[in-house]
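In: I would like the atomic coordinates for the input below:
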Amino acid sequence: MTKEENEQRLAYLKNIVLNMPEVPGSYQFKDETGTIIYVGKAKNLKRRVSSYFLKEVDRFKTKVLVSKIRDISYFTVKTEEDALLLENSLIKKYNPKYNVLLKDGKTYPSIVVTKEYLPRIFKTRNINKKNGTYYGPFPHISAMYNVLDIINRVFKPRRCHFPITREGIAAGKYKTCLEYHLHNCMAPCVGKQSYEDYQENIRQAREVLKGNTRELGDWLYKLMEKNAEMLRFEQAEALKQRYILLREFVAKSEVVSHTITDVDVFSITDDELRKHAFINYIHVTNGTINQSFTYEYKRKLDETDEDLLLTAIPEIRERFGSHAKEVIVPFEMDWKLKDAEFFIPQRGDKKHLLELSEMNGKQYKFDRLKQAEKLNPEQKHTRLMKELQNKLKLSKLPYQIECFDNSNISGTDAVAGCIVYKGMKPSRKDYRKYNIKTVSGPDDYASMQEVVRRRYSRMIEEQTPLPDLIITDGGKGQMEVVREVVEDELKLSIPIAGLAKDDRHRTNELLFGFPPRVIGLKTDSELFHVLTQIQDEVHRYAITFHRDKRSKHALHSELDDIKGIGPKTRDLLLQKLKSVKKIKEADNQLLTDILGTSKGNLVYAHFHPTEPAPAV
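Out: Next comes the predicted model:
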């Protein structure tokens, strides 16, 4: 598109905006093919839509959207809630490219009460409202089976699949089945249970599905007492058993407060990159939680948390058929609902409900993250690298991390180790061992400087990739001596961090910067565990190298210093004479008898250098 064509496009769109009314409504952006690419809502259509064409719009994704718009249409409504509902229905109808996406890939089961002559109650994943009334969905399958179990045990709806009719019952077409003999059904199909009694049971089952268990329990208790007063003891006993089962079921539910009757609760949890949001919904009826569900939404235009909640609340309330007059939310909402009010609790039971909703949202986010990382382990490593990058405010992802450690005993057999992690995983082929050459005595700082100088001087010379982050096994002192070499001597710009230990020699803090400062990092977090693994690995590597070197030194024999005498000759001498002392004391004849003339003379001459060489 040329500059002139773009100017004509913007002029056309701005002319539409100028003629828009200043009333609530929904607007639709269309592309060059006439396809709706975005549906929005507004309390003031003219003011909201004109904001898209202001020069100060700086969000990249919004600029992309605006560049795709070729036409604008809109609908006006009377109230803010009508605008919300209209937006919701249009998004469902057209599924616009740039609108928030509800990631509802999994169909959760619901419980249906059919519209048959003798209704059935069972679970289903196929929703067809012509066939019955649906309750749910149930994200937790165990909770759904608990509800079905109490309904089957208490109200005994029929479980057969026959299309039972009034005429069929009157004609005696049906027979009792096994469920009747197992006391799971009271056989309304053969008239052993009256139609009115069966329908009353179904009505009560609906109350359980709606969450009105307390009111139903009170009604059953009063009916039981009434039957007992009228000396109908069998009916009273049956009602008593039903009441007890219902009370046990309610006891297992989350009881919040008997003063809270009908409330919706919404909370929102973001992921680390703010690409997705998890909106948890809790419905409370008569003080008891009877619905809890978390939806995942994908942001398309960097929508705010308020935008997402405003999109989700009407849709979720519609899905669950909620008409609660009070909606608990975590922050102020600019919009209003026609038949409900937003409420932000500060304390008490409603505050507890909001915290419970937030906890469920965070748990859902954690579960989704773990599930994704099981399918793609690299995703976890990338997440940890990004987290470390954000914590340290690094300019690039710390893909290659190197860590150093020294090991010696009073300065003897001094060595150092360097380990390399790539993508948060050990790259053992890149590990390096160093014998300390220029430092005498137990000077850890000087040893560290020697090793760092040798490593990065060689990497510069060989032009191999330098690390994205250096981690020292120590605190401020170790960081400073490494910085002196890396930055002051070698003129390299490599970030340096340190892992400091407490009095019990346990890693307790991450240091970074110049001068070093403590980085806020929970010691029970995954990132902290990975960093301590790096520290433990470099410590293990350096200690193992030091032990190997010390062991070789301890096993060194004076025989190894004799030029021309190899391990086999040495072992033969030790086998015959048992010790180096006896080898030293042996005469030339004995040594030549064991080793032969040439090697025997070499060994004898080594231990008796002042004596003349024996005649050959």
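
In: Could you use CA atoms for every contact and neighbour count after this?
Out: Will do.

In: Run through the residues that contact residue 373.
Out: 379, 380 (CA atoms under 8 Å, 6 or more residues apart in numbering).

In: any idea which element it lies in?
Out: Counting by DSSP states H and E, the element that carries residue 373 is helix 348-375.

In: now swap in residue 218 and tell me
Out: Judged by DSSP H and E, residue 218 forms part of helix 213-229.

In: Okay, buried residues for that helix please.
Out: Buried positions in helix 213-229, judged by neighbour count with 16 or more other CA atoms under 10 Å: 213, 214, 216, 217, 220, 221, 223, 224, 225, 227.

In: which helices and strands does that helix pack with?
Out: Helix 213-229 sits against helix 195-210, helix 233-251, with contacts defined as 3 or more CA pairs under 8 Å, 6 or more residues apart in numbering; DSSP states H and E.

In: mind listing what residue 86 touches?
Out: 25, 26 are the contacts of residue 86 under CA under 8 Å, 6+ apart.

In: what's the distance between it and residue 222?
Out: 46 Å (CA to CA, to the nearest Å).

In: sorry, back to before: residues of the helix holding residue 373 that come out buried?
Out: For helix 348-375, by 16+ other CA under 10 Å, it's 349-351, 353-354, 356-358, 360-362, 364-365.

In: quick one: which two of those residues are the most distant?
Out: 349 and 365 (24.5 Å; CA to CA).

In: I have a second one here; can you model it like the first so I can compare?
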Amino acid sequence: MNKHLENIPKLPGVYIMRDGIGNIIYIGKAKSLKDRISSYFNADSESKSTAIITSMRKIDYILCASEREALIIERQLINKVQPYFNAMWKDDKSYPYIKFSLQEDFPRLTLTRKKLKDGAEYFGPYPQIFYIKKLVRWLVKLFKIRPCKLDFSEDKLPEEKKVKSCIYVHTDMCYGPCLGKISSADYKNKIKDIELFLNGKFKKLADEWETQMSELSSQLKYEQAQEIRDRLYALQNMSERVMISEITQNDINKSVERADSINELKQVLHLKHMPAVIEGFDNSNIQGTNAVASMVRFTNGIADKKNYRRFKIKTVTGADDFASMHEVVFRRYSGIIRKNEKLPDLILIDGGKGQLSAAAGALEELQVLTPVISLAKKNEEIFFPQKDKPLVLSKHSAALKLLQSVRDESHRFAVSYHRKLREKEFLNDK
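Out: This next block holds a predicted model:
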């Protein structure tokens, strides 16, 4: 992580923290960007910083002329984006904590929404429960913490017949305290580093594990040394996954606009899921010659060119847009199903009811349930399968602009492929 931090300037600015799929989760300002961002990875990080680190994957920053300008930009962006963590620290009553039950002989990690004075350590609260659940599962696996809810002590173990078939013990995913396989003192010693992790003291933890691994190796305790090595690798992955880059305020505005367009699209189309991945199709031919089709993919509102596809029409003779669309859509998603790849969240067809019906027919044959719509260029009408009346959005609609971008790009890509084939055919005829 240090090599990334070295390039951050000691200047006023605004920093933007994102999760694994690019969502902005926290926005802050700083008199010195380098000092402030570095503090999140400092051994003395507070629980607030640790909460962010568990969800964060990327940091962007905007350089400002002064701390006052940074404050103004920070407020503008927070009001516009309303990130999870900024909202949480206004009212954190309903968010879950990670509970580390140190008062028990064999402590556990659990999630709770109540912070009690019961001798346990509490970390959080955290707004992104999806990530925190994953984190707890990861820590349980990494440290071999008992995942069960059994209430027992070192002096009063559960009946053997109730626990002897536990899969976690038999697969070496738990130290087996319920069967008396480990003492309370040894168990607590093996999991004591969890506190360092949850307090954000990653560097101290890494240094300790490096020392432990060397000592165990020198004592020829290779199996235990390998266990510490695996923890080190996992910890390095936790810290190295964060990328840092400088952006402009215009970049942030564009990012916010893309998010707005995706949110609006979900609402106006009444979709069950956010249309983060959209695939668009178009056909191209002149008098039935060199019939081709294109498929483009947009991810989070951005053209994902490495996942574009081109198709030569194989089963259709002459200029038949409907049959060509059916062929291409069928070929695309039969391939997706065969390779067990992820389907898009929305499919967009360039055209009207005819092209849409052809595409919908192909999807129905394949039993693909992904929503499909078409966008007709003349009046920018959005058509739906099984509905006669199209949807017409305002020309200023962010959702419409996103659909237009996908439609226009699929058209451009199809025409460029068709032109390329015609030029190749012309050269061969000479």
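
In: so what number do they get for TM-score?
Out: Comparison of the two superposed chains (TM-score structural alignment, normalised by the length of structure 2) gives a TM-score of 0.42, and 197 aligned residues with a CA RMSD of 3.1 Å.

In: With respect to residue 589 of structure 1, which of the helices and strands packed on helix 213-229 of structure 1 lies nearest?
Out: Nearest to residue 589 of structure 1, of those and by CA to CA, is helix 233-251 at 99.5 Å.

In: and the closest one, what other elements does it pack with?
Out: Looks like helix 233-251 of structure 1 contacts helix 141-154, helix 213-229 (3+ CA pairs under 8 Å, 6+ apart).

In: got CSV for those helices, with distance to residue 508 of structure 1 too?
Out: Compiled in CSV, those are given as follows (distance: least, CA to CA, whole Å):
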stretch, distance to residue 508 of structure 1
helix 141-154, 41
helix 213-229, 51
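
In: right, and the helices and strands packed on helix 213-229 of structure 1 - which one's nearest residue 149 of structure 1?
Out: Across these, closest to residue 149 of structure 1 is helix 233-251 (CA to CA), at 9.7 Å.

In: List the buried residues in the closest one.
Out: 236, 239, 240, 242, 243, 245, 246, 250.

In: Now flag whichever of the buried residues of helix 348-375 of structure 1 is closest to residue 372 of structure 1.
Out: residue 365 (10.6 Å).

In: my guess is the closest one meets residue 279, correct?
Out: No. Applying CA atoms under 8 Å, one finds residue 365 of structure 1 not in contact with residue 279, separated by 9.8 Å.

In: Find residues that contact each of these two.
Out: residue 269.

In: that's a strand at residue 110 of structure 2, yeah?
Out: Yes. Applying DSSP: H, G, I helix; E, B strand; the rest coil, one finds residue 110 of structure 2 inside a strand.

In: Spatially nearest residue to it (excluding sequence neighbours)?
Out: residue 99 (5.2 Å; CA to CA, 6 or more residues apart in numbering).

In: Next, the contact list for residue 26 of structure 2, please.
Out: Residue 26 of structure 2 neighbours (CA under 8 Å, 6+ apart): 16, 17, 18, 52, 83, 84, 85, 86.

In: If any of those residues are buried, put those into a PyMOL selection.
Out: A single PyMOL command selects the buried members of these (16+ other CA under 10 Å):
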select buried, resi 16+17+18+52+83+84+85+86
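
In: can you map out the helices along the stretch 101-250 of structure 2?
Out: Ranges of helices in the stretch 101-250 of structure 2, per DSSP state H, counting those that start in this stretch, are 129-143, 160-163, 167-170, 184-191, 193-198, 202-218, 222-240, 249-268.

In: On the three-state scheme, residue 123 of structure 1 is what?
Out: Residue 123 of structure 1 ends up strand, using three-state DSSP.

In: Was I right to think it contacts residue 110?
Out: Yes. Residue 123 of structure 1 is within contact range of residue 110, at 5.6 Å (criterion: CA under 8 Å).

In: picking that back up, what about the helices and strands packed on helix 213-229 of structure 1, which gets the closest to residue 152 of structure 1?
Out: Of all these, helix 195-210 comes closest under CA to CA, at 9.1 Å.

In: The closest one to helix 213-229, inter-axis angle?
Out: For helix 195-210 of structure 1 against helix 213-229, the angle by axes from the mean of the first three to the mean of the last three CA atoms, to 10 degrees is 150 degrees.

In: Give the buried residues for helix 195-210 of structure 1.
Out: Here helix 195-210 of structure 1 shows 198, 201, 202, 204, 205, 206, 208, 209, 210 as buried, counting by 16+ other CA under 10 Å.

In: quick one: it to helix 233-251, angle?
Out: Going by the same axes, to 10 degrees, helix 195-210 of structure 1 makes 20 degrees with helix 233-251.

In: Helix 195-210 of structure 1 - contacts with which helices or strands?
Out: helix 141-154, helix 213-229.

In: List of residues touching the helix holding residue 218 of structure 1?
Out: 204, 207-208, 233, 235-237, 239-240, 242-243, 246-247, 250, 286.

In: Check the residues you listed and tell me the two furthest apart.
Out: 233 and 286 (30.5 Å).

In: what about residue 295 of structure 2, distance to residue 160 of structure 2?
Out: Distance from residue 295 of structure 2 to residue 160 of structure 2, by CA to CA: 60 Å.

In: Tell me which of the two has more neighbours.
Out: residue 295 (27 against 11; other CA atoms under 10 Å).

In: For residue 497 of structure 1, which three-state class applies?
Out: strand.

In: Give me the neighbour count for it.
Out: Residues near residue 497 of structure 1, counting by other CA under 10 Å: 29.

In: So it versus residue 518 of structure 1, what's the distance?
Out: 10 Å.

In: where do the contact lists of these two overlap?
Out: With CA under 8 Å, 6+ apart, residue 497 of structure 1 and residue 518 have common neighbours 510, 511, 512.

In: Chain neighbours aside, what residue packs nearest to the first one?
Out: Just to be clear, that refers to residue 510 of structure 1. Here the residue nearest residue 510 of structure 1, using CA to CA, 6+ apart, is residue 499, at 5.0 Å.
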